[in-house]
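S.K.: model the structure of this input:
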Amino acid sequence: MNKTTTSSNYLTWLISIRQALTHKTALSYGLPLILLIVLHKPIEEVTSLLIVTPVLSKVASTDIDNIIFWLIAVYLLLLFLSRIISFVPSAKAFLIQVIISLIYLYYRHYQDVWILHPLKGHQDIYYTDIIIEIAFLNAILLIRQLFAKKPLIAGKGFDDDSSLGKQKPDLLGYEPYVQSLATRVEQSRPEKAIAIGINGRWGSGKTSFFDLLKRKMVTSPIIVIDFNPWNSLSPNAIIKDFFDTVQRATRPYHSQLPKLLDTYTDKLISLHSEGWGKFAKELKSVILPEQSLNDLYDQINKEIKAIDRKIIIYIDDLDRLDKEEIAEVIRLIRNTASFSNTFFIVAYDRDYVLTAIKAMNAFNHNHFLEKIFQIEVNLPYFDPAIIQRKLADLLKAYYSEDYHENIEKEIVGTPSAYPNYFEGWIETLRDVTRLSNGIKLNLDMLLTEVVFSEFVRLEILRLKYPSVYEAFYRRSGTFLHISDKHNGTDGYQLKTISDKRGEPFYLTNEHSEFELFVQQNASRLSVEQHEIAPIIDLIDGLFGVSMLTARFRSHLSVVHPSRFELYFSYSVLEGKLSEAEFLKAIESDFPQLKTQIDEWNREKLNFEVLRRFLQIKTFKNRKRFETTVEGIFYFARQPDNDAQYGFENRQLADLLSDDKKRISKQFYDGKSDEYATFLRRLLDGATSPYSFDSTFLEHLNKSSDDSFPIHKQERLKIVQKLFYDYTQNFKAWDYNLWHLYHACSYKEWTPTGGSVYRSDTIYPVEANQIMIATITKHIDAFLPVIIDFPPFVNDHMYISGIIKTIFGSYEAFGDFLNNLDTSSSVAVKEFDEFYRQLATQNFEKAVPFEFTVIKVVNRGQVN
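M.R.: Predicted structure coming up:
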């Protein structure tokens, strides 16, 4: 350690002692204590005269006084217990109590000056011992307060906007610049104050720049003064508060300077006084002549030189003040406080200050600051990567680790993808803090419900332009339309302008209704003209026609009408499916998923659940796979009118396909039979009216792809069984019976050359036999449904062509009718007559016929 450093440390140590001895607290408590020790005899006499003799000496050791003592003691104890949970005791009050207690104990045990009375029957306890109880209980409260303080968990609350202080690292890269400035300040010894302006936008780190500068000059012989003019209530208060602050800072270095500064302050304030205040000052100056303002200034300047220390005055947030207050601070810097060896380092937003100066004096206002500040430091713009890294770190400290990868990718980016939507929006650490707090507050209930990057974009808009954000949501029907309808993946896109309304604003036909609205209402929305384009780009990045269409976006995307409201409500709305609830359900076991599906059905969320099931493409493990598939089958079998809710057959077939043993290798150790057994168990659980299962099996049986683990012949038997089971519980010849019959059909694919195939639809003999048996049992219900009318004709009829599919030909159907026992069926006899008339036309033409027994309804063709 060199001599210079040792000398500097020695001076710093001496100054610290001087400051401690002249501190307000030391003077407030130390001097009275010294006086008490020195003048204890007179104080004893006064205390005896005022307290002991007229009050304490009157206390007698009686039962009544004992009761009063214990009541007071219990009251104090109860008061203590009521404060033990959440109460902050006064350390200053406790210090006074300790001093009083020590004095009391001294006189109680070592002096007989005062006569104190013990409790009746308790010679060791005095009535005045209440003083000790008060101090003891408050000591417990204070100790508890000191040890009960728990540090906040980093990142779990709101992020503050604090500067670097003494410890935080310099993330912005200001340190080399600060070092250069500090060196020049240390090497300067001006006759008049030097003013250094630190210009930067709000939130750009001006206070942190101050903190770094203080760190660099911590060992220099300087007096550091922090003055915050925005705490003052008026221009006059700024003057007084400023010189009061300077007085406190210089008191350890000079005995007369504080008094001079006080007089100087009164002089300055009197210049601004009006009315009686000004008159009184002038009258006083006539009666008692005072030094002139200039004389006081010169004397103060002389004494400051004598201190031989640089005075560095930091004035932060000049841009928080109004125009009169800004003018007063500038006057202090330029004239009234422009002392020798003094440096004013002032932080402000230059544009704001110039606007305030212009409001007071428009002449040459752009160059006004050049007269005030000898040097102006323009804070450099931040590296966007630093800003994004800071935001990511704040969010990662708040959210659990399983969300960190998403935050890193969407905020910082990856080597192959960079999130450029931050550019021009988040430029300062204050922006980072505000955005971080907004995300933490608004995303908490939607963490698994939204696309993180899309939510952040909208949160940026809300942060910067809340009026635009609200208008976009409230008028979404005006700005957006639904496009790209595909398997339930319809999505919102910006409406484009197709007329000439945009021409006054130089819009083209490709521009949107939203852009036109912002252009027309920019002033009302508090948007400057140059800010419109970034706003439009931000929204276009979400809803623009050039973006990926809805079916390629995440199922949680804001473009989906079912998710749109969530991004603006900050909670899952009633009538909307919760993504977190859905994921929890499919990650549980099937009984729990089944219960949840029942609950969703009661809440009328069928379409939302269907849409969400359709979006599942991959699975974590076998349990998740089987639970989800069971859930799909259970959901699709739920009743919907006279059928079942159903599912999208092609997508379900793709999901369950075992092409190249995709599923069996992944979840069943390559055992296709084990996978097929699982699917058989599922199909065995089919419930009436079997519409979902039969439709799905029909899709499989008519597909040219046969990668389903259960082969076609077995699938045909399953669907035929469903058809047979339904006919055994026959109630009416309904649509579903026809549907089940057709579901029994399948296709045979025959190559015709190249990659072209011909398909032939075949109805198995077994299905026809089931249908014929059902017709035989319910002939009277069957006949009305096969009587058809030609289009737009009501008086001619014929027999439906489905008869040829079931029986092979109309003639075979006739033979079937002839072999029926028609003795009890009048309807068959009437139909037989109609059949014979059609036979005369070879069943090719409709014939007129008047049914009297059979009730015929023109319902269209049965097929």
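
S.K.: going by C-alpha atoms from here, please, whenever you check contacts or count neighbours.
M.R.: Fine.

S.K.: residue 509 and residue 496 touch, don't they?
M.R.: Yes. Here residue 509 lies in contact with residue 496, judged by CA atoms under 8 Å, at a distance of 6.7 Å.

S.K.: would you do the same for the sequence below? I want to compare the two.
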Amino acid sequence: MKKINHVLNFLSQKSIIAFFFLVCCAILLHQPFEDLASKILVQPLFSKIEKRTINDVVFGLIALASLLMLRKHKQYVASGPLATSSALAVALYLCYRLFSERWSFTHYSVASNLAYADTFLAYPAVYMGLWFRSRYNRRTLTLGSVHLATDEPIRTADSDALGYQDYAATVATYINKSSFNHSFAIGVNGAWGSGKTSFINLIKERIDSDDTILIDFSSWNSTTPNAVVTDFFDTVQEAIAPYYSSLAQLLRSYSEKLISINDSDITKSIKSTITLVAGESSIKELYKQINKALSKINKRIVIFIDDLDRSDKSEILEVIRLIRNNADFYNTFFVVAYDRNYVLEALSQQNIHNHTKFLEKIFQLEINLPYYKAERLLLHLESQLAKLFPNHYDSVIKPAIKSDSYRSNTAAIHHLENIREVTRFSNSLSLNLSKLLNEVDIVDFMNIEIIRMKYPVIYELLFKKSHIFLSTKDTYVQYSKARYKLATEEKTGKYLIENYIIDNPNLSINKNDITQIIKLLSDIFTDSYINSYSSSVLSIAFPSNFRKYSTYALLEDNLSEVAFSRARASEQHVFNQSIEEWCAKGLSWEIRQRFLDIHQFDDREDFEKIITTIFNFANTPYPEHLSQVFGTLNGYDKDDLRNKISDHENRISNKYYSKDKVAYQEFIRNLFLSAKHPFRFESDFIESINSYFSDGFPLATEESHSIALGYFNQHCNVSESLTRDTWELYHNCKYKSWSRHGSTIHEEGRKTIEGSRSIFIEFIKTKVYTDFIRDITNKEHRSMDEKYTVSDIVTDIFGSWNDFKPLVHNNKDLNSFTSLFSDFYDKFVENNYKPIAYDFQGHKDS
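M.R.: Coordinates of the predicted model:
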């Protein structure tokens, strides 16, 4: 039965009917056609063309021009109907040219078998060639890895991502089992993007096609109420024509009568009123004839009207009139999809009294699309993104989407309301995230894209007026840098952007959405210390990353995550060189954050490379324009480095050194012993080791003490002046002593590594006595008079004030200041080591 219906539908096409009509005319009316052609074309025109060389050239050029069209339009897709007409014209010409003696044809002077008229075969022949090539030699476009998801509705139960198929099957079963003398209207109510078209398609799939004529009518294609009526009945008659020959004319007459009534209703003239009365009887008669014909067909007619809410209010009212009155035909079902709120609003604007009840009268059954859980949307989102990012989904995107963190759940579930939004969101990520994979925090990027997609005016405010709505106040933590948080009013503590939205209704933000927007923004730009410190280095909350979330590209002042990973995988010297180049560009903070984020290592080589590079990075100087703010060296977080190299419970030596603790100790030892003067970072770091209670440092306490002492000794040997490095290296020869009492650890105090004092005293005596006494002589700022005191560092170095006195009186640096200091020191001692007024005669600072 289906095959017969298919053949009938094919034969009823207008193009097929026209083709057979032309063939019949050519056969039956060939004689009058020949006479007409002879009278109009052959005798007055073609018979005058003589066989001449110049004519050969002209017709040859015509043929050549036609052939060149093939090359010029090689990508041209020829029309099927025109190709068919060309084939008919060529066949007709060849019949007369080869088999008829009605006309004699003038031939080329240089080719006796080729007639001038044959030249005109070139164009239709070329056109037919183009058609054959476009049909049988099509190029298939190859889709790349980056493409977009389509918003195609579900067409079969196999692709049902919403779980609608069971409910749709139930509706289809009721339609299959029902028959009525009049029409029956089913409304499918759902918000924009909720899957109404998909639900209708699933109903179609389950309807018994042998007993049913399925008709699709798109009312939103009609631009006026009259066009709605015309287009509706044209669609219906085209679908029913194969089953009842005269029904098409009945429907056409019926629709014309309806349109004439609508016209008379507008003009409201007396004449039109008379026409209306006269037409009423005729319409009723046509209506009866149509119903009688439909009952003879004995088939159920199901008319699907999708997206009614896409039509204008006047067209919506006209469709409802059709359903309720004008198309209330025998055994006809209407399945209409719409957003109920939109349709009710349209009816109210048309001054329909009690429009809610009015709509209930139209649809004997109204279906509210079944609720689907947010998890279904999340699953669909996963499926879409897996297709759009086949090479990065598992490693980059899936962890963010599958995360149990509140931030990702906020973006993925609570803000995507339907399948259409999931598709739009997927396409947005496909387009905007493709160049920033591994360069942004995926959760942050998704949250920002949600804002851009659903609340574009907020997105624009956020990026254009970030200086107003975002703040970095009180967000700085050690070895990190400031991050954005939502700016607040000082008095109320309310977010400035929230107040701005409330105070500006022209932004057209629904009040119910404001809470969602603020929640989403506060998750991104949190002011929580814990969350801010643990956030990804790629987070939008860091000002250096902010702009790339709106430009969708890596900026010059960003460190590429891909570039860092590539450098990490290269040889040690290449990694070091990359670090130096990035530091010179002012990317020290980004580099530090990358190292802080590393908690796992591939193998021993990777571990040693990272630790070695951290030491190199810490010793790399800041660019000159930044050194006054951040210090001369990059430095590094000592706590993090100490944790990275800790061998507590042999975790490093067992994992990366095959339980060879000696090999691991040798690696750590070489890091410290290969340090270069003035050993700033290494000395600071070994001091933190010596001051921290832990059994995880690979080297013994005695050896870590020896390293610190060795740095100070080397410095005193090569240095000829007392510098800041001298003081820091001496202070780094301190350590904390600990004792254990049961399970309790007690700090016994800060002590000095044995030998460091004697090294310093010898250095002072032989090289820097004058510089030393200048450094320890300090002006007393709390006194109104110009009093001076001696720093108690003297007692730390020499043991006591008296032990320092011999050096004061027996030093080898004889100059004006040392002489004055000797006198000053005696008086200082006499004053019981309290500040005294003294005139150094300007020699102290000279």
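
S.K.: when residue 509 and residue 496 of structure 1 are compared, which one has more neighbours?
M.R.: residue 496 (20 against 13; other CA atoms under 10 Å).

S.K.: with adjacent residues omitted, what lies nearest to that one?
M.R.: residue 512 (4.1 Å; CA to CA, 6 or more residues apart in numbering).

S.K.: roughly how far apart are the one you found and residue 560 of structure 1?
M.R.: In this structure, residue 512 of structure 1 and residue 560 of structure 1 are 19 Å apart, going by CA to CA, to the nearest Å.

S.K.: neighbours around the equivalent of residue 793 of structure 2 over in structure 1, how many?
M.R.: Using TM-score structural alignment, the equivalent of residue 793 of structure 2 in structure 1 is residue 802. By the measure other CA under 10 Å, the count of residues near residue 802 of structure 1 is 15.

S.K.: and residue 802 of structure 1, how close does it get to residue 278 of structure 1?
M.R.: Residue 802 of structure 1 is 113 Å from residue 278 of structure 1, by CA to CA.

S.K.: hang on, the earlier thing: what's the distance between the residue nearest to residue 496 of structure 1 and residue 495 of structure 1?
M.R.: 5 Å.

S.K.: overlap in contacts, the two.
M.R.: residue 479 (CA atoms under 8 Å, 6 or more residues apart in numbering).

S.K.: Three-state assignment for residue 75 of structure 2, please.
M.R.: coil (DSSP: H, G, I helix; E, B strand; the rest coil).

S.K.: got it, and residue 750 of structure 1?
M.R.: Secondary structure, three-state DSSP: residue 750 of structure 1 is strand.

S.K.: please enumerate the strands of the stretch 301-450 of structure 1.
M.R.: Secondary structure of the stretch 301-450 of structure 1, counting by DSSP state E, counting those that start in this stretch: strands at 310-315, 342-348, 375-378.

S.K.: ok, structure 2 next?
M.R.: 184-189, 212-217, 300-305, 332-338, 365-368, 470-471, 485-486, 734-741, 744-752, 777-779, 787-790, 836-837 (DSSP state E).

S.K.: for those strands, which one ends up most surrounded?
M.R.: With neighbours defined as mean count of other CA atoms under 10 Å, these peak in mean count at strand 485-486, which reaches a mean of 25.
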